[in-house]
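Trainee: next come a sequence and a model predicted from it.
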Amino acid sequence: MPHITLNTDEPGIRGLFRFRPETALPLNGLVEALLCGPGTLTRGERELIAAYVSGLNECRYCYSSHAAYAAEQLPEGMALVEQVHDDIDGAPVSAKMRALLDIAAAVQRGGKQVTDDLVSAAQAEGATDVEIHDTVLIAAAFCMYNRYVDGLATLLPDDPDFYASRAKRIAAHGYLGVLQQETIRE
């Protein structure tokens, strides 16, 4: 049961966007830029970072959502997402991706936990300054999103199909495209 009375029964952040619609566009704009905009990391890799941080924060709604979005856009699908979540050290990701996930985990613990050694390790594996920047910002943003969703005790669907069906729409249209579709349907 949410901590506040929402004007919808939509789960997670979607219910919060309905409650304060003026926040939906800027928050979706940020996630669109970070996860769907141009970049050398694939959309699936960027979603994997979001899912990983959400898992570390134990935010079930955001983890389930972004795990599904990552799985939809990664050739290895949900198997890889779950391996990263369950055992990052044993997950079959590139050395560069592992170094970026190490940076994301450091951000999740606290911004000052990102060290020169972590950044140097990522650079040694070929990570660019933009990739390191975006990893830090994705991790920081998802700490905020996770705390927003969990801090207000939003509704949480248990059905994996809920997340998988939305993943197809996010992969096809992006966050702003889906937001626009949902706004038009009202």
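Mentor: Looks like it arrived, so ask away.
Trainee: C-alpha from now on. contacts and neighbour counts both.
Mentor: Will do.
Trainee: can you pull the buried residues of stretch 68-80?
Mentor: A68, Y69, A70, A71, E72, Q73, L74, G77, M78, L80 (16 or more other C-alpha atoms under 10 Å).
Trainee: below is structure B, check it against A:
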Amino acid sequence: MAFINLQNDLPGIRGPMQYSPETGEALNELAEILLHDDNNTLSRGEREMIGAYVSSQNDCFYCQNVHGALAQYYFECDMQLIDDIKKDYESTSISPKLKALLSIAGSVQKGGRHVTPAQIEHAKNLGATDKEIHDTVLIAAAFCMFNRYVDGLNTWAPQDRNVYVERAAMRAKEGYANIDLNK
């Protein structure tokens, strides 16, 4: 049960967003720009993976499964690969550039000052652009906020991970802007 009366029984971030639609709208617009917008050289899957990875580091069950399922959908892989990336991305078959970006995201999750010049240089040497590094840092920072919003209010989350996988195609199609929180 949520710590406050959200006046709805929606799971995860959807409950507080419906409770406070003015902030929910702004947060969804941010998510749309960061994760779904096509004006980005990082794929949607890569951006969702960054969000899922940071959420796993923050131990936010809801967000790591929502965004992990979306990464799985975009990568056209099974959830085992997503779980492997969250657990130890260095030993997975993802690109070296994404590994470097996940390293940066993991440092942001600990605190912005944990990002090092060596991490940035490494990512650039692997082809990451300034915009991709910027977006990685912003996605990681935003997910720290999203995770704390969800867990700080003690919202509930479906424990069946298939629920997230089944919804991923719909969310991938619809995006985050103008989200119907009742779906």
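Mentor: Arrived safely. These numbers were taken from a predicted model, which means no experiment stands behind them.
Trainee: which two among the buried residues of stretch 68-80 of the first structure are spaced furthest apart?
Mentor: Y69 and L80 (12.4 Å; C-alpha to C-alpha).
Trainee: spatially central, which residue of the first structure would that be?
Mentor: The first structure has A50 as the residue nearest its centroid, 2.7 Å off, counting by C-alpha atoms, centre = their mean.
Trainee: helix/strand/coil for that residue?
Mentor: Following DSSP: H, G, I helix; E, B strand; the rest coil, we place A50 of the first structure in the helix state.
Trainee: contacting residues around the counterpart of it in the second structure?
Mentor: Matched to the second structure by TM-score structural alignment, A50 of the first structure sits across from G51. Contacts of G51 of the second structure were listed using C-alpha atoms under 8 Å, 6 or more residues apart in numbering, and they are C63, Q64, H67, G68, I139, A140, F143.
Trainee: ok, the second one - contacts?
Mentor: Q64 of the second structure sits next to G51, A52, Y53, V54, S55, S56 when contact means C-alpha under 8 Å, 6+ apart.
Trainee: how many other residues sit next to I179 of the second structure?
Mentor: Using other C-alpha atoms under 10 Å, I179 of the second structure is surrounded by 16 other residues.
Trainee: with A105 of the first structure instead?
Mentor: With other C-alpha under 10 Å as criterion, A105 of the first structure counts 23.
Trainee: residues in contact with it?
Mentor: Residues in contact with A105 of the first structure (C-alpha under 8 Å, 6+ apart) are V53, L56, A139.
Trainee: with respect to P38 of the first structure, which of those residues is nearest?
Mentor: Taking C-alpha to C-alpha as the measure, P38 of the first structure lies nearest A139 of the contacts of A105 of the first structure, at 17.8 Å.
Trainee: what helix or strand is the residue nearest to that closest one when sequence neighbours are not counted on?
Mentor: Of all residues not flanking A139 of the first structure in the chain, A104 sits nearest, at 5.3 Å (C-alpha to C-alpha, 6 or more residues apart in numbering). Element membership for A104 of the first structure, per DSSP states H and E: helix 95-109.
Trainee: mean deviation of the next helix or strand after that helix from the second structure?
Mentor: Downstream of helix 95-109 of the first structure, the next assigned helix or strand under DSSP H and E is helix 116-124. For helix 116-124 of the first structure, the mean distance to aligned residues of the second structure following superposition is 0.4 Å (mean C-alpha distance after the TM-score superposition for the first structure).
Trainee: quick check: buried residues in helix 116-124 of the first structure?
Mentor: L118, V119, A121, A122, Q123.
Trainee: which SSE is immediately downstream of it?
Mentor: Toward the C-terminus from helix 116-124 of the first structure - assigned by DSSP H and E - lies helix 129-151.
Trainee: tell me how many other residues surround A140 of the first structure.
Mentor: Count around A140 of the first structure with other C-alpha under 10 Å applied: 21.
Trainee: that one contacts Q108, correct?
Mentor: Yes - using C-alpha atoms under 8 Å, A140 of the first structure is in contact with Q108, at 6.9 Å.
Trainee: common neighbours of the two, please.
Mentor: Joint contacts of A140 of the first structure and Q108 (C-alpha under 8 Å, 6+ apart) do not exist.
Trainee: if we can go back for a sec, can you list the contacts of Q64 of the second structure in CSV and add distance to L30 of the second structure?
Mentor: CSV is the format used below for these (distance: C-alpha to C-alpha, whole Å):
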residue, distance to L30 of the second structure
G51, 13
A52, 16
Y53, 18
V54, 17
S55, 17
S56, 20
